[in-house]
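> predicted model and sequence below, questions to follow.
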Amino acid sequence: MTISFTLRTEDLTLDEIGKFYVDTKHDRENIEFLKSNATGLLIGSRGTGKTMLLKIAEKELLDKFENDHILPVFVSFSSAALVDNKEDIFKKWMLSKILFALQGQLKKVGLLKTKNIFSFLIGKDSEETDDLAVQISKLINKLEKSWKNNQTVVDNASPFVEDVDYFKELLHSVCEELKIKYLIFLFDEACHNFLPKQQREFFTLFRDLRDSYICCKAAVYPGITSYGTFEMFHDSIVKRVEKDILAEDYVDKMRDIIERQTDDRTYNILIQQGELLNSLIYAATGNPRVLLKSVYEASEKLTSLKKTNVNSTIKDFYRTQMWNEYTKLGDKFTSYKEIIDWGRAFIEDKVLMETQNKNSRSNNEEFYDKQTIYFIIHKDAPELVKKAINILEYAGIVVLHTEGYKTRGGIYNRYQVNMGIVAASTSELDLSSYIIKLRRGLSIKVVTEYGANSVAFKEIDQIKNNINFENGGIDLQTLLDRNIDILDIYEYQKKEIKKEGFCKLIDILNSSEMDLQRAHLIGPVRARNIYNLSMNALLEYIIG
């Protein structure tokens, strides 16, 4: 039997999530925060476990609902990039999605005895409440298909998804009728796939929803979020999810993550080569998804763990794969392409070079026995530099270690470069041993400093006029124009449907399943499978 890792929390049920979750002190603090009635943001790069924490908070609140009467409602906006915002009805789509997520949760816990949530307004089902539910359901469906052939949505929505006060009044009725103490909305994929205008609209709604019955939490990425008039540190509590590689229990907890996704035999194969496994754990720099991917590759699909394979995996994974994924962000966020490219050059040509110099000091130099993966940037550095660093955070290339770090009279942010990337940038042959040495000598006191006017930033002036943050969201058209070769279907199927003119995702998604059946050997079942795979490929790429 082939064993593999589950890399995304979305692929797990709540019960499976409970089995896979590994509790750490930091994660426990974040979960308790998510379960509290304080408005807040959970910030972290891709693969750091934001969705896992939201789902664990949801599970624990549901387990205690009968006693505490606090109802969590998990809301995903993963299909936001498909919603046409031309008619300025994005807020209605968000409120509609929230309403139906709440209705679904009430049904799951057995609290909704009527057909739909609107019955709470008059105390019973009626033709009027049925019409409201159908109307809003149709609105969601139309909006999420509005990208097709530039369709224009005629909006006849209810006031409950037009006006926040009406919306809150409905939620108050629900809470009072069902004796719910308060609702906690847990927004996943909150806005990284929104256009900047949509992001600002979301955070305005996020702030406006707050009251005695409603609390909102959102998982967000660093670097690509426009908050508008929402002030992160005044309008909410901000928590970060990254795991500390210097923590005493770091290795044990990361091993636990692996153990929970393997059987005893497989796990024993991995831990028999303890130091090799540890080198992969340190290289991942606290990112569970990166860890699982790299371990799977290095262990030849979880069958063995050899030094040669570990070293080649570290080199390929951190020198090639991670940087390739980062560079592809320029295709996803086209308006940021130049700043994305600048960020890569800054890390590879400046930061990593200085890091290597510091890590190879001779015995007569200061800190000769210390190692570093850290650099600091002055708080008054150019805004484009800060944006570039934030996008590097989003990709997991760097991690914010300390905010507001004071040294030599200046205020800096301290960042750490992914340890695997630091190792892979060297000329070392035995990268696994190098990583262990790097971790043993690691000191947060050894940093490379970049002041407000560092010469390392001089190239940023050449691109500042080319960056348009207003258009910095997901480029949906670029995604729709992707070749169908990315689909996980047989080559002969790709060949046959290409013959019928279905060469890009948009060709398939603009067609019907009946159209796809024109292709040789493509029947109703395969046509539906191909259509669903195309939509999943699009959403998967958007989610990241």
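Arrived safely.

> contacts and neighbour counts: CA atoms only from here.
Will do.

> so who does Ser433 touch?
Applying Cα atoms under 8 Å, 6 or more residues apart in numbering to Ser433 gives the contacts 276, 279.

> any idea how far it is from Lys315?
Computed as Cα to Cα, to the nearest Å, the Ser433 to Lys315 distance reads 13 Å.

> and for Asp208?
With the distance defined as Cα to Cα, Asp208 ends up 48 Å from Lys315.

> and what of Lys293?
Taken as Cα to Cα, the span from Lys293 to Lys315 is 14 Å.

> which neighbours do the two have in common?
Counting by Cα under 8 Å, 6+ apart, Lys293 and Lys315 have no shared contacts at all.

> let me know the outermost residue of the chain.
Asn364 (44.8 Å; Cα atoms, centre = their mean).

> is that one in a helix, a strand, or coil?
Following DSSP: H, G, I helix; E, B strand; the rest coil, the label given to Asn364 is coil.

> same deal with Tyr326?
Classification of Tyr326 by three-state DSSP places it in helix.

> wait, it sits on Ala395?
Yes. Between Tyr326 and Ala395 a contact is recorded at 6.0 Å, counting by Cα atoms under 8 Å.

> quick one: which of these two has more around it?
More crowded of Tyr326 and Ala395, by other Cα atoms under 10 Å: Ala395, with 24 against 20.

> quick one, what contacts that one?
Residues in contact with Ala395 (Cα under 8 Å, 6+ apart) are 45-46, 325-326.

> could you do Leu442 as well?
By Cα under 8 Å, 6+ apart, the contact list for Leu442 reads 370-373.

> quick one: which of the residues you listed sit in helices?
Secondary structure from DSSP state H places none of these in helices.

> just send those residues back as JSON lines, with distance to Glu60 too.
Shown next, in JSON lines, are the contacts of Leu442 (distance: Cα to Cα, whole Å):
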{"residue": "Lys370", "distance to Glu60": "43"}
{"residue": "Gln371", "distance to Glu60": "41"}
{"residue": "Thr372", "distance to Glu60": "39"}
{"residue": "Ile373", "distance to Glu60": "37"}
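
> how about the strands in the stretch 101-250 of the chain?
Secondary structure of the stretch 101-250 of the chain (DSSP state E, counting those that start in this stretch): strands at 182-188, 214-220, 237-240.

> same for the first one, what does it pack against?
So that's strand 182-188. Here strand 182-188 is seen to pack against helix 50-63, strand 70-76, strand 214-220 when contacts are counted using 3 or more Cα pairs under 8 Å, 6 or more residues apart in numbering; DSSP states H and E.

> looking at those, which is buried most?
Of all the helices and strands packed on strand 182-188, strand 214-220 has the most neighbours on average by mean count of other Cα atoms under 10 Å, namely a mean of 24.

> and here's the other structure:
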Amino acid sequence: MTVVNIPNSFFQHDAQSKFDPDVHIDPGFDINKYIVKEGSNVLIEGIRGTGKTHILKMISTRLLENFKELRILPVYISMAEVSEFVSKDEDLFRMHVYSKLILETISTIKRNKYIIENTSISFFDKLINLFRLKEQTDINKLIDEIEQYANELHDNVLNNKSKLTENITKTAGVNGQLKTPVANLGSNLTEATATNVEYLTVQLSHMNASQFITNFYNHLYELFSLEHTVLLIDECSDLPKEAQKEIFKFFKLLRGGTRVDNSRNSVYFIGAVYPPQATEYPSKVNGDSFDFEPGDDCSIEYLELDIQSTVYEDFFKRLFIKKMDKINVSSNTQILDYFEDDKALLLATYAAHGLPRRFFEILHQSYENLKEFAASQPETQSKVYKIRFSDISSAIDRIVTGSLLTKSKLSEDNFDTLEKIVAALKKRNKKVETESSTKEKYVPINFYFVCPRKQESLLGNLIAKGVIHNQARTRSLKSISSDGPNKGLVMMIDLAVAFTEGAIPTKTKSIDYFQKDIKIAARRGYEFCQQINFQ
């Protein structure tokens, strides 16, 4: 048995392995627009697997590479790191988030202190007073002290709720001032350390905690002569409802409460979120105390690459080649070195439906299928097996049925709605394929349907899980319009789901449908959009 060699590390994505900026491919937009002195508040929206984490880490990498010119400090933090501390106590969650921000900011400064220069000793006293530290003239010692107290807060207070409650009660005055010199924080702490940890506990739990954290970044801005700090907040939508609202409250604060002058702020944010169906944006209409509206409170970047895009195929082809060249340093990767024909890679490309993570999952399962097939064949000296169309086809079916369409992700109502969509598309497409030879004007196989706005809630979880795609929230071609005879929200069934569930009449013709029919079906305002009765 001989199969083409693909190391297991090739299939790993950012969530599984060490982030590698060298394999970056711009997903339909150039991230360099965020590597500039002008700050902006942005939400990067996409379902799981679109590459949100990768983009945030790429922005961080590029900002640090250009720090001497831009003097922008990027601080990356994932809400997954604090999600285990979520409780009904919003003060406790706020403490975890803010103390984690302090730690990550200090850690970023220490890791990159060789490029962060121009500290101004005249601004030391502001940071010293903020944390109630002793007078200091060495920036490295000052940063170490702040890190120590933030770590002690995590290790000795936040993980012990009873101790936390006791500490806040014991030390907090009317304005959050320190009243008692030492609380029982643990025998391993010195009296001075305990006092400073108490103070930090109070400041980060108090209603004015937001003022403390913004002052922290304002002082860093002065101390290091920064243009600004940009907080790269990942996994915002993975938090429970109330915790998400706390994050958006923080974003609102950064937008309006960190102004240096009329032209800029000292801190900006770039957050990663899921589509609105899976994200809890605060709204006064729904009883919240404030509104947070993407488009008004920040700009929004849609990360999902539209199937119709002229760069769609090229994106995944370059992604494959660049990652393979990185692993096999001495090679000059050619597609046919690894695939039996171009159609095999194209099938994986379209079944990924714009999701890099799924693309690598399909290829990984396909490679396992190939090895299993090769093991069953007679031994030959010259035959080297490469990934086949059939390997990709089987991988798609396995991933859809075993991972995408499962009871752990979808409810019974979701399955009922999906069955109606598939049934309608299947019936129409079978009729189109049967009658195509007798039609003077070519009628395309269709993947699009219209959803009335009042029934949008029926599709919410299907959209969030990548089973259905909202065309209004992809990086669509500007020439495509949703205006036309069929009014409503234009939706598209996921191509992997369509492939497996039978919405495509003949699987062997799928590449033709993906390359040609998708664009025809979308042309002239989605004139071939399916009307579906969800009742």
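That came through, no problem. Keep in mind that what you see is a predicted model, and the values were worked out from it rather than measured.

> please state their TM-score.
Overlay of the two chains. TM-score (TM-score structural alignment, normalised by the length of structure 2): 0.71; 428 aligned residues with a Cα RMSD of 3.3 Å.

> narrow the contacts of Ala395 of structure 1 to those that are buried.
Among these, those classed as buried by neighbour count (16 or more other Cα atoms under 10 Å) are 45-46, 326.

> dump those to TSV, plus distance to Lys145 of structure 1.
Listed next are those as TSV, based on distance: Cα to Cα, whole Å:
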residue	distance to Lys145 of structure 1
Ser45	29
Arg46	27
Tyr326	29
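
> I'd like to know which of those residues is nearest to Ile377 of structure 1.
Nearest to Ile377 of structure 1 among the buried ones among the contacts of Ala395 of structure 1: Ser45, at 19.1 Å, using Cα to Cα.

> please pull up the equivalent of the closest one in structure 2.
Under the alignment (TM-score structural alignment), Ser45 of structure 1 maps onto Ile47 of structure 2.

> next up, the contacts around its match.
Each residue near Ile47 of structure 2 by Cα under 8 Å, 6+ apart is listed here: 273-275, 304, 464-466.

> coming back round to it: so which of the contacts of Ala395 of structure 1 hold up in structure 2?
For those, the contacts that persist in structure 2 are 45-46, with contact defined as both residues aligned by TM-score structural alignment, their matches' Cα atoms under 8 Å.

> considering the contacts of Ala395 of structure 1, which is situated nearest to Thr266 of structure 1?
Once Cα to Cα is applied, the member of these that ends up nearest Thr266 of structure 1 is Arg46, at 26.6 Å.

> surely the closest one forms part of a strand?
No. Counting by three-state DSSP, Arg46 of structure 1 falls outside a strand, being coil.

> could I get the helices and strands packed on strand 182-188 of structure 1 in TSV, plus columns for distance to Leu178 of structure 1?
Formatted as TSV, those follow (distance: least, Cα to Cα, whole Å):
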stretch	distance to Leu178 of structure 1
helix 50-63	15
strand 70-76	11
strand 214-220	14
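
> among those, which comes closest to Lys494 of structure 1?
That would be, of these and by Cα to Cα, strand 70-76, which comes in at 31.1 Å.

> the closest one vs structure 2, average distance?
Here strand 70-76 of structure 1, set against structure 2 after superposition, deviates by a mean of 1.1 Å using mean Cα distance after the TM-score superposition for structure 1.

> what is that strand packed up against?
Checking 3+ Cα pairs under 8 Å, 6+ apart, strand 70-76 of structure 1 ends up next to helix 50-63, helix 90-108, strand 182-188.

> roughly how far out does it sit from the chain middle?
With Cα atoms, centre = their mean, to the nearest Å as the basis, strand 70-76 of structure 1 stands 18 Å off its chain's centre.

> where in structure 2 does it fall?
The aligned range for strand 70-76 of structure 1 is 72-78, by TM-score structural alignment.

> for the counterpart of Phe212 of structure 2 in structure 1, the count of nearby residues, please.
Per TM-score structural alignment, the equivalent position to Phe212 of structure 2 in structure 1 is Tyr166. Per other Cα under 10 Å, the neighbour tally for Tyr166 of structure 1 reads 14.

> tell me the spacing between the residue nearest to Tyr166 of structure 1 when sequence neighbours are not counted and Leu34 of structure 1.
Of all residues not flanking Tyr166 of structure 1 in the chain, Phe160 sits nearest, at 5.1 Å (Cα to Cα, 6 or more residues apart in numbering). Phe160 of structure 1 sits 27 Å away from Leu34 of structure 1, going by Cα to Cα.

> now swap in Ile237 of structure 1 and tell me
From Ile237 of structure 1 to Leu34 of structure 1 the distance is 10 Å (Cα to Cα).

> repeat that for Lys358 of structure 1.
Per Cα to Cα, Lys358 of structure 1 is found 40 Å from Leu34 of structure 1.

> quick one, which of those two is more surrounded?
Leu34 (30 against 22).

> from what I can see the more buried one touches Leu54, true?
Yes. If you go by Cα under 8 Å, Leu34 of structure 1 and Leu54 touch, sitting 7.1 Å apart.

> check contacts around the aligned partner of Val422 of structure 1 in structure 2.
Under the alignment defined by TM-score structural alignment, Val422 of structure 1 corresponds to Ala498 in structure 2. Applying Cα under 8 Å, 6+ apart to Ala498 of structure 2 gives the contacts 422, 447, 504.

> identify the residue of structure 1 aligned to the second one.
Structural alignment places Phe447 of structure 2 opposite Ile373 in structure 1 (criterion: TM-score structural alignment).

> what about its match, neighbour count?
Residues lying near Ile373 of structure 1 (other Cα under 10 Å) number 28.

> follow-up on the earlier one: so which of the strands of the stretch 101-250 of structure 1 comes closest to Pro72 of structure 1?
With respect to Pro72 of structure 1, and counting by Cα to Cα, the nearest of the strands of the stretch 101-250 of structure 1 is strand 182-188 at 4.7 Å.

> which strands or helices does the longest strand seen in structure 1 pack on?
When every strand of structure 1 is counted residue by residue (DSSP state E), the longest turns out to be strand 398-407. The contact analysis (3+ Cα pairs under 8 Å, 6+ apart) places strand 398-407 of structure 1 against helix 383-394, strand 410-417.

> could you export those as JSON lines, including mean neighbour count?
Formatted as JSON lines, these follow (neighbours: other Cα atoms under 10 Å):
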{"stretch": "helix 383-394", "mean neighbour count": "21"}
{"stretch": "strand 410-417", "mean neighbour count": "20"}
